[in-house]
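Student: Got a predicted structure here, sequence first:
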Amino acid sequence: MSSLTTTAPPYTTAVSDNLQQDARTLRAHLLARRLEEHLETMRQALEEARPLDALTLRPQALSAARLLREAVEDPSTLGMDSCEGASWSDEASLQEQRRAGLRDLERLRARLARLERGPWRTGADRERRALVAATLRRFAATALILALALGLWWALQSWRITERTRALEAARLVTAREALDLTALNAWQARRLRGAPLKSFLPDMSGLCAGLDLRAATPDHPCRKAWAEGRETLFGAATPPGGRPIAAPSEVEADPWGAPYVLLLPGDGPDRVASAGPDGLLGSADDLIREIP
């Protein structure tokens, strides 16, 4: 009779677990049937006064019992093992071993029935499930660590971007103020040298530049054109008599946000030069304004 020692491969799905349990159950039943047949053959041999035949069958019955005990994972000691030293000529010992085998068979079949009623988990199953659980725990821990690391990295990047944006905005404000100071100083110089109000030779841009985002003003927009012409006139008028006319520096072509600077020359109030600020809207809270001395 062939050996039934092949175990099912370790699957992970519920369907495969059921297939494994079915395979284990079938193998255990076949081993129980094999043990029963060996014990019955021993009985017949002993009844027919053939102790030598019974002795020959004893190792086969013992092997089947051991395989069955292993299959159902029974921790108890086999009764047949305690009778293993019986002599071939000792018919009483052979009978005792056969009866011990019947008791073993009954106990092992009862254990098999209990295993069949519930989920049959072998040691290999428990190890596999423990390994899967440990793997999932490691995966979850790794995922948590990665998520935390990613969160920290993202927070750091956000902080860096915020700081860079803040630093860039601060630099733009400094640049705009410097350009306004330069323009106001040259406007004062031009008015002093011309001996006339600024409005007499420079455009008042308050009406031309109101109500729109000056950052988006096109090159041919009246506001941008007025500043392009006005700044050249302003810096040219600030040149002392006999001096070489000064062209408007590149720093005053547009404010750091891309909008033209605006000359506010009302005639009945202080003359001023302004930047519409980060939002590009003249008259809003972020405007930068310098009064011309």
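Tutor: Structure received. Numbers count the residues shown, from 1 in each chain.
Student: all contacts plus neighbour counts: C-alpha atoms, from now on.
Tutor: OK.
Student: Which residues are in contact with the residue minimising distance to the centre of the chain?
Tutor: Nearest to the mean C-alpha position of the chain, counting by Cα atoms, centre = their mean, stands residue 147 at 5.1 Å. Residues near residue 147 by Cα atoms under 8 Å, 6 or more residues apart in numbering: none.
Student: secondary structure element for it?
Tutor: Assigned by DSSP states H and E, residue 147 belongs to helix 123-194.
Student: Which parts of the protein are strands?
Tutor: In order along the chain, the chain carries the following strands (DSSP state E): 262-264, 272-275, 288-291.
Student: Pick the most deeply packed of those.
Tutor: Among these, strand 262-264 has the highest mean neighbour count (mean count of other Cα atoms under 10 Å), at a mean of 28.
Student: and that one, what other elements does it pack with?
Tutor: If you count contacts as 3 or more Cα pairs under 8 Å, 6 or more residues apart in numbering; DSSP states H and E, strand 262-264 packs onto helix 222-237, strand 272-275.
Student: Dump these into TSV; add distance to residue 168 as well.
Tutor: What follows is those, written out as TSV (distance: least, Cα to Cα, whole Å):
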stretch	distance to residue 168
helix 222-237	24
strand 272-275	17
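Student: Deepest in the core, which of these is it.
Tutor: Most buried of the helices and strands packed on strand 262-264, by mean neighbour count (mean count of other Cα under 10 Å): strand 272-275, with a mean of 24.
Student: Which elements pack onto it?
Tutor: Under the contact rule (3+ Cα pairs under 8 Å, 6+ apart), strand 272-275 is packed against helix 123-194, strand 262-264, strand 288-291.
Student: Make CSV out of these and add distance to residue 235.
Tutor: Putting those into CSV (distance: least, Cα to Cα, whole Å) gives the following:
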stretch, distance to residue 235
helix 123-194, 6
strand 262-264, 13
strand 288-291, 17
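Student: mind checking which of these is nearest residue 223?
Tutor: Closest approach to residue 223 among those (Cα to Cα): strand 262-264, 8.0 Å.
Student: contacts for that closest one?
Tutor: Counting by Cα under 8 Å, 6+ apart, residues outside strand 262-264 touching it are 203-206, 209, 223, 227, 271-276.
Student: And stretch 163-183, by the same measure?
Tutor: With contacts defined as Cα under 8 Å, 6+ apart, stretch 163-183 is touched by 251-252, 255-257, 273-275, 288-290.
Student: make it 7 Å
Tutor: Counting contacts by Cα atoms under 7 Å, 6 or more residues apart in numbering, the residues outside stretch 163-183 that touch it are 251-252, 255-256, 273-274, 290.
Student: One more to weigh against that first structure:
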Amino acid sequence: MDVRAWIVERRRTALARARLAGWALLAILLVCGAWLGWREARLPRALDAELARERTAALRTRLKMLTHAAYTAKVAQNGLLADVIGTRDVLTPCIEAGDLRGLPPDAPCRALWEASLEKVWEAAYGPHAPLIPEKLRRDPWGSPYLLNTGEILCGMVGDWCPHDDIGSPGPDGVASTPDDVIVSAPMHLGPERVEAAKAAKAREEADKAASSGSGER
């Protein structure tokens, strides 16, 4: 075999191998680049999701503090929450207001919530209670909290007895949407109202039965 031809063939083989290795290296780099790009794109979403979970957990802690204050106020005054705050409906102005983030202090929704919170706080912890933390006045997105005095409806329709609820309108700032976060306060007088309604109905039926019995005689 000609030495020169052998050398040329060796060079061609080496060049082919080098090209193949180059293409393989390029493919590896492309795959690695795509993976790193996917990871970097996914990382902010993962961080956002983790931040959202932490924010929701912190929000639920705040709501539990508020519902505990509401229950304590009811027990202290031995009344319903609507009696404590002096109004039956705090929620409707907030539903009608739309986006609650950054409402001015004189907006009906925020003003009514602030006044209700002050009454609940004083009833629960006395006139010398510590100042209400700002985080209990507005949620993490700047909205006033949502207060629903549902327990006042106990006993009005059969055994139905809803809770008092305190919640946040969530990131969108709009009440009654899927991202709302709501915590219920323990009941105080609601079950008694249900039992009283049952007893009143039983007395009414007994009176009717007695009246019909006397009429037959």
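Tutor: On my side now, so go ahead. If you're wondering where the values come from, they're calculated on a predicted model, not measured in any experiment.
Student: For the two chains, what TM-score is obtained?
Tutor: Between these two chains, after superposing, the TM-score reads 0.61 (TM-score structural alignment, normalised by the length of the second structure); 157 aligned residues with a Cα RMSD of 2.9 Å.
Student: before we move on, back to that, Throw the strands of the first structure into TSV and include distance to residue 15 of the first structure, thanks.
Tutor: Below are the strands of the first structure laid out as TSV (distance: least, Cα to Cα, whole Å):
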stretch	distance to residue 15 of the first structure
strand 262-264	79
strand 272-275	74
strand 288-291	74
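Student: Residue 146 of the first structure: neighbour count?
Tutor: As a burial measure, residue 146 of the first structure scores 12 neighbours (other Cα atoms under 10 Å).
Student: quick revisit: looking at the helices and strands packed on strand 262-264 of the first structure, which is closest to residue 151 of the first structure?
Tutor: Taking Cα to Cα as the criterion, residue 151 of the first structure comes closest to strand 272-275 out of these, the separation being 39.3 Å.
Student: rewinding a little: roughly how far does the residue nearest to the centre of the first structure sit from residue 157 of the first structure?
Tutor: Residue 147 of the first structure sits 15 Å away from residue 157 of the first structure when distances are taken as Cα to Cα, to the nearest Å.
Student: do residue 220 of the first structure as well
Tutor: Counting by Cα to Cα, the gap from residue 220 of the first structure to residue 157 of the first structure is 40 Å.
Student: all helices of the stretch 1-150 of the first structure, in order?
Tutor: Ranges of helices within the stretch 1-150 of the first structure are 14-47, 51-71, 79-82, 91-117, 123-194, based on DSSP state H, counting those that start in this stretch.
Student: Distance of residue 205 of the first structure relative to residue 276 of the first structure?
Tutor: 12 Å.
Student: So for these two, which residue has more residues nearby?
Tutor: The neighbour count for residue 205 of the first structure versus residue 276, taken as other Cα under 10 Å, is higher for residue 276 (27 against 21).
Student: Quick check: the aligned residue for the more buried one in the second structure?
Tutor: Using TM-score structural alignment to pair residues, one finds that residue 276 of the first structure aligns to residue 169 in the second structure.
Student: Would you check that that match makes contact with residue 178?
Tutor: No: under the contact definition of Cα atoms under 7 Å, residue 169 of the second structure does not touch residue 178, with a separation of 8.9 Å.
Student: Look at residue 182 of the first structure and say how many residues are nearby.
Tutor: Should you count by other Cα under 10 Å, residue 182 of the first structure turns out to have 16 residues around it.
Student: hmm, back to that, neighbour count winner among residue 220 and residue 157 of the first structure?
Tutor: Residue environment comparison for residue 220 of the first structure versus residue 157 gives the larger neighbour count to residue 157, 12 against 9, counting by other Cα under 10 Å.
Student: Looking at the second structure, name the residue matched to that one.
Tutor: If you follow residue 157 of the first structure across to the second structure using TM-score structural alignment, you land on residue 40.
Student: ok, now residue 236 of the first structure?
Tutor: Applying TM-score structural alignment, one finds that residue 236 of the first structure aligns to residue 122 in the second structure.
Student: Nearest residue to its match in space, please, no chain neighbours.
Tutor: Nearest residue to residue 122 of the second structure in three dimensions, chain neighbours excluded: residue 129, at 6.6 Å (Cα to Cα, 6 or more residues apart in numbering).
Student: burial count for the residue mapped onto that neighbour from the first structure?
Tutor: With TM-score structural alignment as the matching criterion, the partner of residue 129 of the second structure in the first structure is residue 245. Residues near residue 245 of the first structure, counting by other Cα under 10 Å, number 15.
Student: which residues of the second structure does stretch 177-187 of the first structure align to?
Tutor: Residue span in the second structure matched to stretch 177-187 of the first structure, by TM-score structural alignment: 60-70.
Student: sorry, that was for stretch 29-38 of the first structure
Tutor: Stretch 29-38 of the first structure falls opposite no residue of the second structure when the two are matched by TM-score structural alignment.
Student: which residues touch residue 101 of the second structure?
Tutor: Taking Cα under 7 Å, 6+ apart as the definition of contact, the neighbours of residue 101 of the second structure are 141-143, 173.
Student: how does it look with 10 Å?
Tutor: For residue 101 of the second structure, the set of contacting residues under the criterion of Cα atoms under 10 Å, 6 or more residues apart in numbering consists of 138-144, 169-174.
Student: could the helices of the stretch 1-150 of the first structure go into TSV alongside distance to residue 265 of the first structure?
Tutor: Rendered in TSV, the data for these read as follows (distance: least, Cα to Cα, whole Å):
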stretch	distance to residue 265 of the first structure
helix 14-47	85
helix 51-71	103
helix 79-82	117
helix 91-117	99
helix 123-194	11
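Student: Packed most tightly, which of these would that be?
Tutor: Per residue and on average, the most neighbours among the helices of the stretch 1-150 of the first structure fall to helix 51-71, with a mean of 20 (mean count of other Cα under 10 Å).
Student: in the second structure, what residues pair with it?
Tutor: Correspondence between helix 51-71 of the first structure and the second structure is not established for any residue, with TM-score structural alignment as the criterion.
Student: Sweet, I'm off.
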